[in-house]
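[1] just coords:
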């Protein structure tokens, strides 16, 4: 997912090359998303982001208002949500005076009591890699390792979130199953 100014509108404001997130990238067992695009495997794992109304296509909205994502993360939801809020604080420092980002944060504070509580705790962190244990409704438990990868020819606000399972693991088999649907 695009990072930087992206959380404001859900996109970083630049057109990413078509090959950055290809629909068939999931065939290799790697869910991926950048800007407003996700490959088919990312949609199968994390939900149909493109089907959401444009105004709700932000990670903030997904984490704090979509019950599916909260259930997907289960006990790991609080950590994922806190990491996201902490990342927004980094962005607020990086893009001082960005009225869109400030408006997004204010909107989320009004929309979600959980967001408002976490924001009031003042976490600050830029998370580039993480491990999620997800509880997928079709394939069960998935352990995915995520990495935010900078795109060399794109502005610093854009990145590609790549997720992978340990080779040979049950999670890898589950991703293959999701990819073949």
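    Thanks, I have the structure now. Quick caveat, the model's predicted, so the values are computed rather than measured.

[2] contacts, neighbours, all on C-alpha from now
    Noted.

[3] Longest strand in this structure, please.
    strand 140-150 (DSSP state E).

[4] Run the chain-centre distance for that one.
    When distances are taken as CA atoms, centre = their mean, to the nearest Å, strand 140-150 is centred 10 Å away from the chain's centroid.

[5] With stretch 106-119 instead?
    Here the centre of stretch 106-119 is set off from its chain's centre by 18 Å, with CA atoms, centre = their mean.

[6] What is the neighbour count of the spatially closest residue to residue 159 that is not a sequence neighbour?
    Distance criterion CA to CA, 6 or more residues apart in numbering; nearest residue to residue 159, sequence neighbours excluded, is residue 150 at 4.6 Å. By other CA atoms under 10 Å, the residues close to residue 150 number 17.

[7] any idea how far residue 106 is from residue 150?
    28 Å (CA to CA, to the nearest Å).

[8] which is the next helix or strand following the longest helix belonging to the chain?
    When the chain is parsed with DSSP state H, its longest helix is helix 77-94. For helix 77-94, the following helix or strand on the C-terminal side (DSSP states H and E) is helix 99-111.

[9] What strand or helix carries the closest residue to residue 110 other than its chain neighbours?
    Among residues not flanking residue 110 along the chain, residue 116 sits closest, at 7.2 Å (CA to CA, 6+ apart). Following DSSP H and E, one finds residue 116 within helix 113-120.

[10] Show me what that helix is packed against.
    For helix 113-120, the elements it packs on are helix 77-94, helix 99-111, judged by 3 or more CA pairs under 8 Å, 6 or more residues apart in numbering; DSSP states H and E.

[11] ok, and here's another one to check against it:
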């Protein structure tokens, strides 16, 4: 991933979505052939020379100052997430945080919390860098995917959404979920442009999914803190989930997702049914294993 290319494309796509009316300026170029503001207009709004802004959009390594980046963010009317992403892309590479070869590890106390949420019939899981699924309780594995059964290198939410055929049936609003997934990955790429595993994941998804390529080119960025998801589960039927995404203070690159449903709702009943089915299924597996072990012992 080339930060200069990402910076120029991000600036270009953000500029293209603004109209003179949005920016509060008169349209001096009626009948314009391209969408959005012209480079001259944005440069004037940001208080930089046209030549300087053109060079930024050409991907030249100018390393703009914080004040220039802040001015561009205001002119482009970026939200907080987009503004942070612009700063990530604009800062010099030598001050970036190294990706680090360290293994992502979930603290033992978190596993206990995930098990406790199982008792409440609440799916819960921990996502790390690159949307890797680091841990998931039984309810999450029953609702979404048994990530524990996958090879370690494939336990990734984005891979599941784009490459697992079952994901399209599972998510009622697959297009929305998939587009948001790309936006979350795009934000991660801005923070860790030198992460080889992230580059490999983006390359794989780009090659194998036309939808991913389309949304990746839009340069949207997103942070998920809460929301609602609609599932169509093959066992439990349709379930509406409310979720909270909690960043872990001691592990800032890990996020705990907790799924719940309103008390007494059909979705809560469906989750409880899924919990009962999951418990019965696990009991059957345990009995089968005991039977096999007994045969071996005899």
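    It's in. Because the structure is a prediction, the values reported are computed rather than measured.

[12] coming back round to it: need the counterpart of the residue nearest to residue 110 of the first structure in the second structure.
    Alignment note (TM-score structural alignment): residue 116 of the first structure maps to residue 213 of the second structure.

[13] who touches that match in this structure?
    Counting by CA atoms under 8 Å, 6 or more residues apart in numbering, residue 213 of the second structure touches 205-207.

[14] so how far is residue 158 of the second structure from it?
    From residue 213 of the second structure to residue 158 of the second structure the distance is 13 Å (CA to CA).

[15] Next: residue 282 of the second structure.
    Where residue 158 of the second structure is concerned, residue 282 of the second structure sits at a distance of 27 Å (CA to CA).

[16] who's more crowded, the two?
    Comparing residue 282 of the second structure with residue 158 by neighbour count (other CA under 10 Å), the higher total belongs to residue 158, at 24 against 13.

[17] any idea what the more buried one is structurally, helix, strand or coil?
    helix (DSSP: H, G, I helix; E, B strand; the rest coil).

[18] Do I have it right that it meets residue 181?
    Yes. If you go by CA atoms under 8 Å, residue 158 of the second structure and residue 181 touch, sitting 6.4 Å apart.

[19] Any idea how many residues pack against whichever residue in the second structure pairs up with residue 148 of the first structure?
    In the second structure, the residue equivalent to residue 148 of the first structure is residue 245, according to TM-score structural alignment. Neighbours of residue 245 of the second structure under the rule other CA under 10 Å: 19.

[20] ditto for residue 154 of the second structure
    16.

[21] how much space between it and residue 161 of the second structure?
    Residue 154 of the second structure sits at a distance of 12 Å from residue 161 of the second structure (criterion: CA to CA).

[22] what touches both of the two?
    Common contact partners of residue 154 of the second structure and residue 161 (CA under 8 Å, 6+ apart): none.

[23] quick one: contacts for residue 235 of the second structure?
    Applying CA under 8 Å, 6+ apart, the residues near residue 235 of the second structure are residue 274.

[24] and the counterpart of it in the first structure, helix, strand or coil?
    Counting by TM-score structural alignment, residue 235 of the second structure lines up with residue 138 in the first structure. Following three-state DSSP, the label given to residue 138 of the first structure is coil.

[25] what about residue 138 of the first structure, distance to residue 132 of the first structure?
    17 Å.

[26] for residue 147 of the first structure, same thing?
    Counting by CA to CA, the gap from residue 147 of the first structure to residue 132 of the first structure is 11 Å.

[27] try residue 180 of the first structure
    22 Å.

[28] Counting neighbours, go ahead and name the busier of these two.
    residue 132 (17 against 10).

[29] That one contacts residue 141, doesn't it?
    No. With contact defined as CA under 8 Å, residue 132 of the first structure does not reach residue 141; the gap is 10.1 Å.

[30] Give the equivalent position in the second structure for residue 161 of the first structure.
    Using TM-score structural alignment, residue 161 of the first structure sits opposite residue 257 in the second structure.

[31] Can you say which helix or strand has its match in it?
    Counting by DSSP H and E, residue 257 of the second structure is found in strand 251-260.

[32] ok, how many other residues are close to whatever residue of the second structure lines up with residue 101 of the first structure?
    In the second structure, residue 101 of the first structure lines up with residue 198, judged by TM-score structural alignment. For residue 198 of the second structure, the neighbour count with other CA under 10 Å is 20.

[33] how near is residue 198 of the second structure to residue 293 of the second structure?
    42 Å.

[34] just residue 102 of the second structure next, same as before
    38 Å.

[35] Looking at those two, which is more packed in?
    Using other CA under 10 Å, the more surrounded residue of residue 102 of the second structure and residue 293 is residue 293, with 11 against 6.
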